[in-house]
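[1] pasting the sequence and the predicted coordinates here, then a few questions.
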Amino acid sequence: MIILAVAALAWAASRRWPIVIGSVVTLLLIGYFDMWEDTMRTISMIIVCTLISLVVGIPVGIAMARSRRVRSVISPILDVMQTLPSFVYLIPVVMLMGIGRVPGLIAVVIYAIPPIIRLTDLGIRLVNKEVLEASDAFGSSSWQKLVNVQLPLAMPTIMTGINQTIMMALAMVVIASMIGVQGLGQPVLRAINNQYFTMGIFNGLAIVGIAIIFDRISQAFGQRLQRHKELGHA
């Protein structure tokens, strides 16, 4: 069922058979090498972290695009979040909440959320001013202008932010395994500690495979939105 769902999602996003077949083959290989359960734990963690990042990050990005004061406050915070080493996120989370899945989820969200905030802000600010003036001329309210004009035109840039958020979350999975997050990160950590070369390589390749699937699907969806935007302008 999971493989069929991923195949359907890949087809809906890309309409390209190579991406669909590549996604299916990658998942079949993961199952063949007995990494399915850890892979599903990792995918569930990534999906939850990405959804939380979107729910929090997109409104913050919108607020930054609409207010210079908000941007001046949030931008330095994002700079700090993006420059701190990923291990540093684990220290306050573990001190406050201990070891487990929820602290790991919080650490991953903090690490992964800056791209969606920045690219939502950038996408909205790059919307053509003439289009905004036209919407004002038609009597659009601020909310109507945001929902019907700015967000649709900024969606390709926002999709790039979603793509980067997913990649950042995946990059944090192995590190979050140090505080008890289950998934592909734990076998990699065990392989490092015990010098199990083969275990580390196979689980690392599984993480790469998941990253490629998410990356190709999200990029394909962003490209479709970009083509739709260009056709709309035409």
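    The structure has been received and is ready for your questions.

[2] when you work out contacts or count neighbours from here on, use the C-alpha atoms and nothing else.
    Fine.

[3] host element of Val102?
    Per DSSP states H and E: Val102 is located in helix 101-112.

[4] buried sites along that helix?
    Neighbour-count burial for helix 101-112 flags 101, 103-112 (criterion: 16 or more other C-alpha atoms under 10 Å).

[5] let's bring in a second one:
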Amino acid sequence: MNLPKIPLADWIESGEDWLTDNLEPLFDFISLLIGGTVDGIHFVLEWLPPLAVIALFTAIAWLIGRWKLGVFTAVGLLLIDNLQLWDETMQTLALVLTAAFISIIIGIPLGILCARHNRLRDLVTPVLDFMQTMPAFVYLLPAISFFSLGVVPGVISSIIFAIPPTIRLTNLGIRQVPAELVEAADAFGSTPSQKLVKLQLPIALPTIMAGVNQTIMLSLSMIVIASMVGAQGVGATVLRAVTQIKTGTGFEAGLAIVILAIILDRLTQQVTKRSKTHSS
């Protein structure tokens, strides 16, 4: 028995066309906001001399982490500059920071709401499962339709791909706050906002930071895919190396991504460790 095929693809494309026709001003505003943020971060990173940026990141790594992280940051960034991949790496960093920042400012409040309302959590959880299991390439299609080619669809697809860990772990962290402490706060007459800011968020901070770390890493993992829709940076260099079969160039660009990923990962891990120390 042959059942008629459900026209799911037609429905999705019809919905996409409706959104494009009716929400164009909203998409233009989002494009302007995201594009301006990426350009602003990239302008600052490019306006400063490379040695100044290296010194700044080395100092941050030394203060937040330990001297080993500071040394690795200095050596790694100097190597990137020596490989003549500095501009591409700063473009990539601007993309990652923008995607991670937007994911965090959306994900943490949504995670807090999920922790407070079980029905919202039950609605959001399947959506997050869908977002994490859908192949990342699929996100590029609607992003291109709504925002054309360039930086913005790359950032949008990175946000969709990277935001679930922040939402999930914020929800988890707040739900793991001991019930005895919450009851004590209620007994002393704390308002919901006071209880959240002074009790739940400080205790849940290590778990939330673990979600932020995963979000940053997932944002970075999307840069090569984002380069397929016009996002510049090291990902575009990798893509060109693949299409031209230049193994050496691809290895150099991949090494720059690895160095950047290790620096960002270790920095967020050190912040997580410090938050655990302060909350214990």
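    All right, it came through fine. These numbers come from a predicted model, not from an experiment.

[6] work out the TM-score between the chains.
    Once superposed, the chains reach a TM-score of 0.96 (TM-score structural alignment, normalised by the length of the first structure), with 229 aligned residues with a C-alpha RMSD of 0.8 Å.

[7] what stretch of the second structure does the helix holding Val102 of the first structure fall on?
    Aligned by TM-score structural alignment, helix 101-112 of the first structure falls on residues 151-162 of the second structure.

[8] just how off-centre is that stretch within its chain?
    Put simply, stretch 151-162 of the second structure sits 8 Å off its chain's centre (C-alpha atoms, centre = their mean, to the nearest Å).

[9] and what of stretch 202-212 of the first structure?
    So, by C-alpha atoms, centre = their mean, the centroid of stretch 202-212 of the first structure is 16 Å from its chain's centroid.

[10] helices or strands up against the lengthiest helix in the first structure?
    Secondary structure of the first structure per DSSP state H: the longest helix is helix 197-233. Packing partners of helix 197-233 of the first structure (3 or more C-alpha pairs under 8 Å, 6 or more residues apart in numbering; DSSP states H and E): helix 2-14, helix 17-32, helix 36-66, helix 151-176, helix 185-194.

[11] now these in TSV, with mean neighbour count and distance to Gly139 of the first structure?
    As requested, those are exported to TSV (neighbours: other C-alpha atoms under 10 Å; distance: least, C-alpha to C-alpha, whole Å):
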stretch	mean neighbour count	distance to Gly139 of the first structure
helix 2-14	17	35
helix 17-32	17	44
helix 36-66	19	19
helix 151-176	23	18
helix 185-194	18	53
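
[12] just put those helices in TSV and tack on distance to Ser141 of the first structure.
    Supplementary listing: those in TSV, determined by distance: least, C-alpha to C-alpha, whole Å:
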stretch	distance to Ser141 of the first structure
helix 2-14	32
helix 17-32	41
helix 36-66	14
helix 151-176	14
helix 185-194	48
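
[13] mean per-residue distance, the match of helix 101-112 of the first structure to the first structure?
    With mean C-alpha distance after the TM-score superposition for the first structure, stretch 151-162 of the second structure departs from the first structure by a mean of 1.0 Å once superposed.

[14] show residues contacting that stretch.
    Stretch 151-162 of the second structure is touched from outside by 31, 34-35, 95-96, 98-100, 102-103, 131-132, 136, 139-140, 143-144, 147, 214-216, 218-219, 222-223, 225-227, 229-232, with contacts defined as C-alpha atoms under 8 Å, 6 or more residues apart in numbering.

[15] what do you get for stretch 52-65 of the first structure?
    Contacts to stretch 52-65 of the first structure, defined as C-alpha under 8 Å, 6+ apart, come from residues 70-71, 74, 109, 112-114, 116-122, 124-125, 162, 165.

[16] redo that, cut-off 7 Å
    70-71, 109, 113, 116-118, 120-121, 124-125 (C-alpha atoms under 7 Å, 6 or more residues apart in numbering).

[17] mean deviation of it from the second structure?
    Mean deviation of stretch 52-65 of the first structure relative to the second structure after superposition (mean C-alpha distance after the TM-score superposition for the first structure): 0.5 Å.

[18] figure out how far that stretch is from the centre of its chain.
    13 Å.

[19] just stretch 24-33 of the second structure next, same as before
    Stretch 24-33 of the second structure has its C-alpha centroid displaced from the chain centroid by 20 Å (C-alpha atoms, centre = their mean).

[20] residue range for it in the first structure?
    Against the first structure, stretch 24-33 of the second structure falls on no residues (TM-score structural alignment).

[21] re the thing from before, nearest to Leu146 of the first structure among the buried residues of helix 101-112 of the first structure?
    Among the buried residues of helix 101-112 of the first structure, Ala112 lies closest to Leu146 of the first structure (C-alpha to C-alpha), at 24.8 Å.

[22] not counting sequence-adjacent ones, nearest residue to the most centrally placed residue in the second structure?
    Nearest residue to the geometric centre of the second structure (C-alpha atoms, centre = their mean): Ala100, 2.9 Å. Of all residues not flanking Ala100 of the second structure in the chain, Ile216 sits nearest, at 5.4 Å (C-alpha to C-alpha, 6 or more residues apart in numbering).

[23] look up how far Ala10 of the first structure lies from the residue mapped onto Thr237 of the second structure from the first structure.
    Mapped onto the first structure by TM-score structural alignment, Thr237 of the second structure lines up with Pro187. Computed as C-alpha to C-alpha, to the nearest Å, the Pro187 of the first structure to Ala10 of the first structure distance reads 28 Å.
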